[in-house]
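Undergrad: Sequence plus predicted model, see below.
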Amino acid sequence: MVITEAYIRNFGKFSEQHFYFHDGVQVVTGENEYGKTTIHAFIRAMLFGMERGRGRAAAKDDYTRYEPWDHPEYYAGVLRFSCGGRNFRLERNFSRAGRRSSLVCEDDGEELSVEHGDLKMLLGGLTPEIFDSTVSVGQLKSRPGEELSEALENYAAGYFEAGGGEIDPGAALETLKNRRKDAEKALRAEEAKREEGRRALLQECSYLEREMESLQSEFEEKQRALEMTVRAEQEARKTRQERQEQSDSQQKEEDRDSRGTALWGAAGIFAGVMGFCWSQVITGQGEMPYLPMAVISVIIILIGVGILLSALAAGVKNRGKQDRNFSKAQKDGEGAVSTEARRQAEWELKRIRAEWKEKEIRLQNLREQYGEAEKSDTQKNLERRCRVLALAAQELEKAARETGSDTVRLVGRKASEIFAGVTEGKYSGLELKSAAGGGREIAVWDGERKIPARLLSRGTIEQIYFAVRMAAADLLLEEPMPVILDDTFAFYDDRRLESALKWLSGRKKQVIIFTCQRREEEILSKKEAFS
């Protein structure tokens, strides 16, 4: 890839500015605050886009930093570049309201899609993190980021496992993670479905328990009412019985009185008849009828008849009174619950008891279903799939780490060649190895001893980082990318700067150097320096 033009319509301090570039090494010189870093940031934003941060981070992110000073709603630019023998025009609008992008091949007018990955394909899959850790060196940011170590491990796994760089373990690992996320999502849905069924069982159990409690209350209430009714009936029956006994006793006494009276009346009649008959006997013997005795006998007969009739009338009256008492007893019994009503109440209790038992059996079955609710086959398969994917990701990461040392040696050899050239052979070797606490340790070989990088000068350390970046770029980047250096050589002395520029010129790549000094331009103007 070769960048040919950066047309900044509105970005940072620039508005309607054109910057043209060519292949090979070139220098953009400007004083401090000229805008060199802004141009660098614009190129990066055009290649990879730029998103506004969230929360407090938004106040210090690049989006806010380079938001146009004038007319911030118009935040856009155009980048022209060549790639694979074709010329392209990339246009972006970064504004919040009008965010859009377009990519067109200027040779034939073919429209490509940034959103669907056409630009990423042209960049060879380059990510902004690897871009920042290899060919793009920001101001005072020569040290590569942690993303470079991860990328090298991915490259190692793919390169040494397949004999080339066709396999991307990082992408494979990302695919495994995405599949695991999908499986876990499906598993959560299946678990939620199972839990919903269990909640439905619990809810039905709760309904049944409330219904059983209601039936229990109804049963106890009806049972108490029946008991009160039975007691009232028993008390009424006892009262009727007592009344009947009292009435019978009184009736017997009255019957005895009436019978005694009747006997007296009968005795009177008998005595009167006997007296009258005696008076007739005397009269039949020819004697004078004894009139007084006959009259007395008749009177006695009449008195006896009267007493007898009175006794009979009293008996009739007593029988009527007994009948009235019986009718009254029947009438008093109408207020009590009949046997049929009691049977109805007892049937209601039996019905409630049967219904409660039925619900108890149903509740027991539901509780057993809840306790025995096992995982479905789908859930078991999803759990097994999650475990397999997690294990696969773990093994892939392990393989990447194990083969990473091979890549470190490969990068070390390439970086050693670059570093030896930049230092004009003062240091012939560069060693990269894994540190105990993570990261990489760097040491250099001066022909006699290994010197840890931390003991070297800042300028030499900057040259080590430069060599590592360029070596990693050769390994990782499928498409040759422009090397963009923003005040990278500030700590280089003149001899090592000349060596670095000579090495860059021999790479036959586009190199854009932003600097506030004239040294780079002056050295490049001396053609004999690179002969």
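TA: Happy to help now that I have it. Computed from a predicted structure; not experimentally measured.
Undergrad: C-alpha only now, for contacts and for neighbours.
TA: OK.
Undergrad: Next secondary structure after the helix or strand that contains residue 331?
TA: In this assignment (DSSP states H and E), residue 331 forms part of helix 291-333. Downstream of helix 291-333, the first helix or strand assigned by DSSP H and E is helix 339-371.
Undergrad: Pull out the buried positions in that next one.
TA: Residues 342, 345, 348, 349, 352, 356, 359, 360, 363, 366, 367, 370 are the ones in helix 339-371 that count as buried (16 or more other C-alpha atoms under 10 Å).
Undergrad: Also stretch 120-139?
TA: 120, 123, 125-126, 130-139.
Undergrad: Now intersect the residues you listed with the strands, please.
TA: 136, 137 (DSSP state E).
Undergrad: could you redo the buried residues of stretch 120-139 as JSON lines and give each row distance to residue 234?
TA: Output for the buried residues of stretch 120-139, formatted as JSON lines (distance: C-alpha to C-alpha, whole Å):
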{"residue": "120", "distance to residue 234": "100"}
{"residue": "123", "distance to residue 234": "105"}
{"residue": "125", "distance to residue 234": "100"}
{"residue": "126", "distance to residue 234": "102"}
{"residue": "130", "distance to residue 234": "101"}
{"residue": "131", "distance to residue 234": "104"}
{"residue": "132", "distance to residue 234": "103"}
{"residue": "133", "distance to residue 234": "104"}
{"residue": "134", "distance to residue 234": "107"}
{"residue": "135", "distance to residue 234": "109"}
{"residue": "136", "distance to residue 234": "108"}
{"residue": "137", "distance to residue 234": "109"}
{"residue": "138", "distance to residue 234": "108"}
{"residue": "139", "distance to residue 234": "109"}
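Undergrad: Please compare the first structure with the one that follows:
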Amino acid sequence: MRILDIYINGFGKFHGRNLTFSNGLNIVYGKNEAGKSTIHTFIRGMLFGIERQRGRASRNDLYTKFEPWENSGTYEGQIRLEHKEHIYRIERTFQKNKKEFKIVDETAGREIEPTKAFLDDLLSGLSETTYINTVSISQLKSATDEGMVSELKNYIANLNNTGSLALNVTKATTFLKSQKKELESQMVPEAARTYTSLLSEIRNTEKEISSPEFENQINEFQKLREDVKTSLEEHQKEKEELIKKVARGKQVLSSNQFTDQDSINTYTQKAQDNFDDYTNAKEVSSKKPRKVFSVLSLILATALLCGVGGLYYLGESNYFTANYGLDLLFLMSIFMGAAIIFYLIGLLLFLKLKQSQKDMEMSAKVLQEILSRHLGSGDISTEAMRAFQSRMAEFTRLCSAVIKSEAAVIQKQTELTELQQKQENCGSTIEKQQKSQWELERKLEHLSSCKTQAEGLKHILEENDRIREEVSAIDLALETMTNLSSSIRDSFGLYLNRAASDLIKGITGGIYTSMSVDENLNVFLNTKTKLVPLEQVSSGTMDQVYLALRLAAATLIQEGEERMPMIFDDSFVLYDDDRLRTALKWLINAYSDQIIIFTCHQREAQLLTANLIPYHLIEI
């Protein structure tokens, strides 16, 4: 496969830029900061895509680093490739909210489904990782210190042991162990116990809030309180009406000098007694025999007194003394006593008659006053007494009504007290209900919090399970790596060492003929006379060994007849002119497919021109 051209329509500093490549060797020249690494990364992105990382990793990932400087809404491009006599155009849009990926077979004139099988064939079976570690070579990291020696040893050991350029057995083992430790540190051992405790707390809280105590009856009690309030107002009005009725009744009674039923009864009895006295006195006064007898008694008493005077005048010559021999004094005593008796009888009868008349007048006066007050007329008669008694019966009924009204007032007051107590009970119950609802809300908040915590712990438990699975997978990976390491070394590693040895001989100009690695992963370069430890060679030679290993790995790993272009990004900055000349000649002979060299120096082009080596120059 070879790259024909690229079109950058928004990538880093480039917008609307087109570059064309030819077969064989391509030199892309540009000064520092001209955008060589941007074009290099663009090619990689067009082949494998660019995914934006999440979280903090997104701040410095490739997506963010190479977002367009201008017109950020256009983050896309095209690359045209030739593969197995077909020309393909890959179009990609990297924008996170409108990603697009399309492959067009220009030769066949149709769009190709970008299946994994097709992409594996197009990219010679390379993944992005193997691409980065083989045919895509950035500036070499060599330096005259132990760092490069360690890096080469790890790289060689990795290739020798695994045959995969994405893994470093030593680093991978260390990494997996550190990952295991990190994963174990992320586990929350107390999560299960806390989760169980929270579930128990949730069950208990749900049981509590389902009890009748927390049943919301505020509306019912508020309605009941309103009904009680209405009833209170009605009872209060009825009570006030009754009080007014009692007051009016008592006013009527009071205006008639009555206070209660006893006063009415006493008054009625008094009237009756006066009427009876009046009637009796009238009857007594109206009897003539009594008057006659009284007069006769007085007349007889007077006659007897006259007889006493006569006897005294006659002396012993009176009839009775003279004829019957009665003593004069005796006779005078008899006549005087009888006179006195008759006089007293007449006087008593007269006085009694006078008293009866007086009593009749007094009774009449009282009756007239009573009847005048209540009947409007002072006429004394049986009919008037009947009317008076009827009037008193009305007062009796009024007094009874007042008594009943007073009893009703007391009853209403009792009912009012009960209603007020009921109203207070409703208020107290509503207050309790409000407290219960507040407590219910608090418990619901607690329940929600517990459920939220439980849900969070559920995720933690799931995460714990996931971590345990990952830890188990890491343990299995470590065991698998240990078991397979030796067998892989005997297969791929043997071919890699052989291919790298052939390439080392060419790139070093025959100074070193081969490379060997002992059981302790110590690397030696072989000369015709001795083995030279890698630590003793120059940094330039280390670069050459590294390049030879990369090329050997690229040759062995790529599948099919066509191989990916070999891309170098300022990879020869530490080479001197002789070593660079040797490397370029060797590279053209060792890798017959397309080669693209990004450089900030003009000496590659000058050396190629001087040595009559054909190349295609692209200046940016």
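TA: Ah, there it is. Values in this document were obtained by computation on a predicted structure and should not be read as measured data.
Undergrad: Where in the second structure does the helix holding residue 331 of the first structure fall?
TA: Mapped onto the second structure using TM-score structural alignment, helix 291-333 of the first structure spans no residues at all.
Undergrad: Can you name every helix or strand that that helix contacts?
TA: Helix 291-333 of the first structure sits against helix 169-284, with contacts defined as 3 or more C-alpha pairs under 8 Å, 6 or more residues apart in numbering; DSSP states H and E.
Undergrad: where along the stretch 401-531 of the first structure do the strands fall?
TA: 429-434, 440-445, 450-452, 483-486, 511-515 (DSSP state E, counting those that start in this stretch).
Undergrad: ugh, wrong one, I meant the second structure
TA: Using DSSP E, strands in the second structure cover 2-9, 17-20, 25-29, 76-83, 86-93, 100-105, 110-112, 136-137, 514-517, 523-526, 531-533, 566-569, 595-599, 616-619.
Undergrad: mean deviation of the first one from the first structure?
TA: Meaning strand 2-9 of the second structure. Here strand 2-9 of the second structure, set against the first structure after superposition, deviates by a mean of 0.6 Å using mean C-alpha distance after the TM-score superposition for the first structure.
Undergrad: Quick one: residues in contact with that strand.
TA: The contact list for strand 2-9 of the second structure (C-alpha atoms under 8 Å, 6 or more residues apart in numbering) reads 14-23, 42-43, 74-83, 564-565, 593-594.
Undergrad: switch to 6 Å and redo it
TA: Residues outside strand 2-9 of the second structure that contact it (C-alpha atoms under 6 Å, 6 or more residues apart in numbering) are 15-21, 76-82, 565, 594.
Undergrad: The second one now?
TA: Residues from elsewhere that reach strand 17-20 of the second structure (C-alpha under 6 Å, 6+ apart): 4, 5, 6, 7, 8.
Undergrad: So for residue 407 of the first structure, what's the nearest residue that isn't a sequence neighbour?
TA: residue 156 (5.1 Å; C-alpha to C-alpha, 6 or more residues apart in numbering).
Undergrad: any idea how far residue 514 of the first structure lies from residue 34 of the first structure?
TA: Taking C-alpha to C-alpha, to the nearest Å as the measure, residue 514 of the first structure falls 10 Å from residue 34 of the first structure.
Undergrad: neighbour-wise, which of the two wins?
TA: residue 514 (25 against 13; other C-alpha atoms under 10 Å).
Undergrad: Contacts only, for the equivalent of the more buried one over in the second structure.
TA: Superposed on the second structure with TM-score structural alignment, residue 514 of the first structure falls opposite residue 598. By C-alpha under 6 Å, 6+ apart, the residues touching residue 598 of the second structure are 28, 568, 569, 570.
Undergrad: export those to TSV and tack on distance to residue 184 of the second structure and neighbour count?
TA: As requested, the contacts of residue 598 of the second structure are arranged in TSV below (distance: C-alpha to C-alpha, whole Å; neighbours: other C-alpha atoms under 10 Å):
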residue	distance to residue 184 of the second structure	neighbour count
28	49	24
568	41	22
569	40	22
570	42	19
